[in-house]
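[1] structure, please.
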Amino acid sequence: MTTYDHDYQTDEPHTGLFHWYLEHRAVTRPDEQAYTYSPLGLVNATDETATWSELNEEAGQLAADLANEGVDPGDFIATLFPPSPHYAVTYFAAAKLGATLVPLDLRGTPTEHQYVLDATSPAAFIGARQFRETNFEAILDDVTAFSDIETTYWLAEGYRESLPDQSEYQWTIVDSDGTVDRSTTAGCTDPDTALLVVFTSGTTGDPKGAVLTHRNVVFQGTAISSVWDVSEDDTVLVHLPMDHVGGSTELMGSAIVGGSELVFLDAFDPSAALAQIEAHDVSILGNVPAMWGMLFNDENYAETDLSSLRVGIVAGQAPSEDILRGMAEAADTAVTGWGLTETGGFVTLTGLETPVEEMLETVGRPFPGFDVRPIDDDGSFLSAGETGELVVRGDGVMERFLADEHNEDAFVAEEWARTGDLGSLDDDGRVRLRGRKKNMYISGGYNVYPPEIEDTLTDHPDVAQAMVIGVQDDEWGEAGHAFVLARPGSELDSDRLDEFVDDHLADYKCPVDYTIESELPLTSLGKIDRQALLENYDLNPV
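    Next up, the predicted model:
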């Protein structure tokens, strides 16, 4: 089996500790810019920049204050921030202390926040009072578990001035020359300490809290930095939600491990994103397909100078050929990959030289340190070319789920994490996805994988997004109901779509029903929300 034949090229020691990278840069590159931020949606925030030493100092101050308030290693710290310096400071403060950060969903309801806070019982909360028109403080006032949190910090005027000196947290694990020193620290020195809890979307049952360690997050940053050559010469736009691995581990993790400058965009707006890319020479841009589409369709796109873009990344959903080719035109190279919350982000990555044609068929190879195998329903490993549920092991795999009941069927042979994704490996070790195991349905005796139908639907010029859900059907036993998000101004109808799909797919794969809308419920990453469809439409799902 072929894997990537290279290691992460750096003289830096791999401590496995996330905050070491910040502290190391604060010593070796103290006056270089760490981030730029211009608030778009965060109320009571101002334009700001900071050097690595300034970012480290503020994180140390917050860590010291949290320690003074009684927050201990192993405690949970809840936070509610968009992508911003405030989140970064909180992230690193928790890392220094050995506490575990619990990012809340900006779009979460009181019921959803109650579930997460009940599951974690945080010792502290740090967050923003308001984001655009949403009053977080008012929402959290309706959350019983929030009132049980002993220490709360709200973003407000004078917040920074109230923080104490760093005291013993000034250099947690770094000597004055930037090397590792664990001998005199009061902070976290164990890379297997829990750093983040990221809750899965909960498309079946309650959301599951994946516990990610320092080692997991650093491994993710190392993988991306290695394969896609992320370094101190790069500038990364950080704009994906912080309660997802896309924001907290993939973008921030790779930027911090690689030593890149961060540009925070706290709310995704295509015009604002284009302006930030041009103004700050952003070289690394990662989006879900829907975000790339919004950029390409923005009225300012053609006039924006994108010459700084070196790598365009797409993940979270299979991209269309149009999206991939648009990315390849916008950036020097387009890349993709596959992963999940339980692995801290990417498991497989395509190389910088991978052609678009190959990315339409594969999501790349596992990064060294990850093993990927397909298994059958009995848990037996399958051979190359055979399709089964993909399982993963390696340093990036989560420590566990928070709730014991969620761990009962999470692993195979104790070390292989189930992904719920169906796929195969070819003779060169490339992973080919077939869809979600739980979303597959059997129509006329044939296995049907919704992503294949969704890809066909989105090839239609009037379709922006599509999602297919398996439903009970009198004729086929099970069949597909397609939800289609139409492009503005289009005149789509089910007859046209049926004719289009019939020309491209076998009859048993063609949906039996279509719901065509100009608006559909979306997730925070801009994808059609499957759970919301199941809740809001009268379906009889398989």
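[2] make it CA atoms for all contacts and neighbour counts henceforth
    OK.
[3] do a quick rundown of the strands in the stretch 151-300 of the chain.
    151-154, 194-199, 209-213, 235-238, 261-264, 284-287 (DSSP state E, counting those that start in this stretch).
[4] how about these, which one is nearest Arg400?
    Closest approach to Arg400 among the strands of the stretch 151-300 of the chain (Cα to Cα): strand 209-213, 5.6 Å.
[5] how about residues contacting that closest one?
    191-200, 341-342, 344, 397-403 (Cα atoms under 8 Å, 6 or more residues apart in numbering).
[6] before we move on, what about stretch 310-327?
    Outside stretch 310-327, the residues within contact range by Cα under 8 Å, 6+ apart are 228, 283-289, 292-293, 296, 328, 330-338, 356, 360, 451, 455, 458-459, 527.
[7] can I have the buried ones of the residues you listed as a PyMOL selection?
    If you want just the buried ones from those in PyMOL, going by 16 or more other Cα atoms under 10 Å, the selection is:
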select buried, resi 228+283+284+285+286+287+288+289+292+293+296+328+330+331+332+333+334+335+336+337+338+356+451+455+458+459+527
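[8] please give me the structure for this one as well, since I'd like to look at both together:
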Amino acid sequence: MFLQRMGNRGIRLGTLFERAASRHPANVLLLDRELDIAPDRGRTMTVTEVADLVDDFGSRLWRAGARPGDHVVVHKRNAFDITLLAIAAARIGAVPVLLSPHLDGGTVTALLRRVERPFLITDAEKLTGELPPEVHALSRRVLLASGTAEHATPLAELAGAPRIPAMAMPPEHPTLVTHTSGTTGLPKLAVHTSFGLEARYRPQSLATAFLRRREPVAIHVSFVHSRLFTALAIALLRGFPVLLLADAEPRRTAALFATLRPAVLEAHPNTYLSWEELADDPLQPLANVKLFSSTFDALHPRTVRTLIGASRRRSARFGQIYGQSEIGPSVARSYGRHRSPDADGRCVGMPFPGMTRVRVVSRDGRRPTAASPGHIEISSDGRIRTYLGEQQRFDGQAAEEWWRMGDLGYRTRWGCLHLTDREVDEIPGFGSTLTVEDRLLTRLPELSEVVIVPVDGGPPRPVVCTADDRPLDGAAWRAAVVDLPRMTAPVHWRRADLPKTGTTKVRRLELARLLADRGPGQDPR
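    You can find the predicted model right below:
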């Protein structure tokens, strides 16, 4: 493997803040929401203060009975203490299992069964209002980040626990469990090792390598996603002030960015799509951004152009990394003001030399092309160890060192990887839905989202969202689709009503089901 030859010691999650504090003790962490576990700490803390908080809560978990190798499930309302509790658990050698605040009680219960009697950290509101009573039987002990409830122990009651030194676990030991997006059903539980997370850190660390000053970094990434941990490590170990956003609502974000003036942004593609309106904000919240970074799905060309255009930095760049929770960052590319993403369509980039490899496996015996894409497979040391409780399912996607991404695409003669569709979203005979969606967003500036879903027995149907939910111009729509594959009339939905995952991906299969239940939509013309 690539990084074994480079002496990979693992990312050591449990001591991340401690090590950052030893290098840059006065560096600051800023939040847009108070911590439920320590609301008195406010929204601004030094890295030294955060390190002490992690030490404190790791010791409280030890007093609660958690020991090295035990699973600690964290499922609470959305706040950065989700991440801090995970690091606190890792500090004492336990394995944090992070479940999105957006998961429903039935899904949480099903995932708890896979973990087999873990410690459960939640809050009183979720425990009494969203989770079924059986979570008590499925958990070894229920702990509360906030509030009080019967048969549960508030973490506040464990204050003053004797401090426990950090446990040094082997690099190949599980250090974190996160779940997949769940766009195709019940999420899978991905088991990360310290070795694997360190392998992901190295290619992503290139994002800040070219910044000469320690300028602010703003991050809006799901607090239960593995990407957040490597993004934090990159910024904090290099001394960059960090703003962590729980809420990406554009107006609130504009005010925060206008004050902080971040130089680096890290966010989900759909978050960037919603932030397009910041480009015209009189506060100029994006003026100081030198690097826009995204480590998830491919971005819409219109979004890339709009956000780069809002920066006043001479060499502003948009860095796009294609990857997956199970494998980490795999291929990358960047855009500047004079390199339009329109010219390359859905090219998501090239592999990281010496770190990742990519191949596309034919489905019909011929070389994969845009007209006949193949299965995208990645080789990387960042691959997860297994799916917790589903080893057979993991083995179905892993072939020796290669990992099947579940995406379709092809490579050009120059080696650039092009993404056409998710396998489960492919519509036979239609071509790339992602490419068509890109073209519609480019041609119709009033669109804030467009998702093309299949329809039984007929052409696919586009679901469209518009800025401020304004009516769609029928004539403009007809002009925009004249040279595109055949579709039915669009259905106009509020963007807030689209079913989404914790990382803001649209759950296309769920949307198709809702559309079928709703019946034929009204043509907005």
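[9] TM-score for these two?
    The TM-score (TM-score structural alignment, normalised by the length of the second structure) is 0.83; 494 aligned residues with a Cα RMSD of 3.4 Å.
[10] quick one on the thing from earlier: same list, the strands of the stretch 151-300 of the first structure, but as CSV with distance to Arg25 of the first structure please.
    Below are the strands of the stretch 151-300 of the first structure laid out as CSV (distance: least, Cα to Cα, whole Å):
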stretch, distance to Arg25 of the first structure
strand 151-154, 27
strand 194-199, 20
strand 209-213, 21
strand 235-238, 15
strand 261-264, 11
strand 284-287, 20
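[11] give the buried subset of the contacts of strand 209-213 of the first structure as a PyMOL selection command.
    Command for PyMOL that selects the buried part of these, burial taken from 16+ other Cα under 10 Å:
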select buried, resi 191+193+194+195+196+197+198+199+200+341+342+344+397+398+399+400+401+402
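[12] which position in the first structure pairs with Ala310 of the second structure?
    Using TM-score structural alignment, the equivalent of Ala310 of the second structure in the first structure is Ala330.
[13] picking up where we left off before, so for Leu97 of the first structure, which of the strands of the stretch 151-300 of the first structure sits nearest?
    Judged by Cα to Cα, the one of the strands of the stretch 151-300 of the first structure that comes nearest to Leu97 of the first structure is strand 194-199, at 9.9 Å.
[14] so which bit of the second structure is the closest one matched to?
    The alignment of strand 194-199 of the first structure onto the second structure (TM-score structural alignment) spans residues 174-179.
[15] superposed on the first structure, what's the mean shift for that stretch?
    On superposition with the first structure, the mean distance recorded for stretch 174-179 of the second structure (mean Cα distance after the TM-score superposition for the first structure) is 1.9 Å.
[16] so the match of Ala310 of the second structure versus Ala302 of the first structure, what's the distance?
    Distance, Ala330 of the first structure to Ala302 of the first structure, using Cα to Cα, to the nearest Å: 10 Å.
[17] ditto for Val311 of the first structure
    As judged by Cα to Cα, Val311 of the first structure and Ala302 of the first structure stand 19 Å apart.
[18] repeat for Arg393 of the first structure
    Noted for Arg393 of the first structure: a distance of 43 Å to Ala302 of the first structure, by Cα to Cα.
[19] who's more crowded, those two?
    Arg393 (21 against 11; other Cα atoms under 10 Å).
[20] apart from its chain neighbours, what residue comes closest to the alignment partner in the first structure of Ile234 of the second structure?
    Ile234 of the second structure maps onto Ser254 in the first structure, with residues paired by TM-score structural alignment. Excluding the flanking residues, the one nearest Ser254 of the first structure by Cα to Cα, 6 or more residues apart in numbering is Gly221, at 3.8 Å.
[21] got a list of what Gly420 of the first structure touches?
    Glu389, Leu390, Arg436, Lys437, Lys438 are the contacts of Gly420 of the first structure under Cα under 8 Å, 6+ apart.
[22] and the second one, what pairs with it in the second structure?
    The reference is to Leu390 of the first structure. Match for Leu390 of the first structure (TM-score structural alignment): Ile376.
[23] the aligned residue in the second structure for the residue nearest to Ser254 of the first structure: how many residues sit nearby?
    Under the alignment (TM-score structural alignment), Gly221 of the first structure pairs with Tyr201 of the second structure. Per other Cα under 10 Å, the neighbour tally for Tyr201 of the second structure reads 22.
[24] now Ala475 of the second structure
    9.
[25] that one: what secondary structure?
    The three-state label given to Ala475 of the second structure by DSSP: H, G, I helix; E, B strand; the rest coil is helix.
[26] about what we covered before: pretty sure the match of Ala310 of the second structure is touching Ser308, no?
    No: look at Ala330 of the first structure against Ser308 with Cα atoms under 8 Å: they stay out of range, at 9.6 Å.
[27] A helix includes Val484 of the first structure, no?
    No: under three-state DSSP, Val484 of the first structure falls outside any helix and is assigned strand.
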